[in-house]
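K.L.:
let me see the structure of the following:
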Amino acid sequence: STGHDDINTILIETLHRELCQPLTLIINQMIATSIFPNSLKIAKIKPLYKKGNRHLWENYRPISLLPAIFKILEKKNILKQPPLQNQ
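P.N.:
As a prediction, this is how the structure comes out:
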């Protein structure tokens, strides 16, 4: 599933050669300025069925669907850097 940006990580993996340079520039700019856009912090919350009666809310758990670029930052441990400012 995709986050609010509707960009699928499979699309990024498929186009990684074309997207590598622009994404690197964006990520480096975020690191250099210590500014992390608020739009990348927005998550879509969806209920995920666990077990039991599908008509009862307690049989679901929430999952957060994050933007694809956030997932890349997280996977590459870029988010472990000093805290970035909001913008």
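K.L.:
from here on, just use CA atoms for contacts and neighbour counts.
P.N.:
OK.
K.L.:
the strands in this structure, which residues?
P.N.:
Chain-ordered strands for the chain, with DSSP state E as the definition, fall at 35-36, 44-49, 60-65, 85-86.
K.L.:
here is a second sequence; please produce its structure as well for comparison:
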Amino acid sequence: MDRTPEKSLSVPQITVVIATQLRPERLPYLQEMHASLTRQTAPWEAVLVLDGADPALVPAPITTDPGSVSSSCPARSAPPAPATSA
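P.N.:
Next up, the predicted model:
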């Protein structure tokens, strides 16, 4: 098995999965988390799961980072109302 530094750094040792609706008031926290990850010495990747959010709302520093991956899922609808007995 080849353990050259170039090959061992290409596989992330840390995966951070972030499910988000990209609410405007929470975007600063997402940006802070990304900034923190970029300061790490271990190889990492961030996976954003956009819960009904528009991918265009993901801050630019995250979308341009090759360590970040995003995926979308449809917005959740409200759960059905419980059945009532007559």
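K.L.:
TM-score them against each other, please.
P.N.:
Scored against TM-score structural alignment, normalised by the length of structure 2, the superposed chains reach a TM-score of 0.32; 44 aligned residues with a C-alpha RMSD of 3.9 Å.
K.L.:
deepest of the strands of structure 1, which one?
P.N.:
Highest mean neighbour count among the strands of structure 1 (mean count of other C-alpha atoms under 10 Å): strand 35-36, with a mean of 17.
K.L.:
and that strand, what does it pack against?
P.N.:
With contacts defined as 3 or more C-alpha pairs under 8 Å, 6 or more residues apart in numbering; DSSP states H and E, the packing partners of strand 35-36 of structure 1 are strand 85-86.
K.L.:
returning to what we had before: turn the strands of structure 1 into CSV, columns for distance to Lys71 of structure 1.
P.N.:
As requested, those are arranged in CSV below (distance: least, C-alpha to C-alpha, whole Å):
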stretch, distance to Lys71 of structure 1
strand 35-36, 14
strand 44-49, 13
strand 60-65, 10
strand 85-86, 18
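K.L.:
between the ones you listed, which gets nearest to Lys75 of structure 1?
P.N.:
Among the strands of structure 1, the nearest to Lys75 of structure 1 by C-alpha to C-alpha is strand 60-65 (14.6 Å).
K.L.:
report the next helix or strand after the helix or strand where Leu50 of structure 2 lies in sequence order.
P.N.:
With elements taken from DSSP states H and E, the one containing Leu50 of structure 2 is strand 44-51. Along the chain past strand 44-51 of structure 2, the next helix or strand (assigned with DSSP H and E) turns out to be helix 60-63.
K.L.:
next SSE downstream of that next one?
P.N.:
That would be, after helix 60-63 of structure 2 and using DSSP H and E, strand 68-73.
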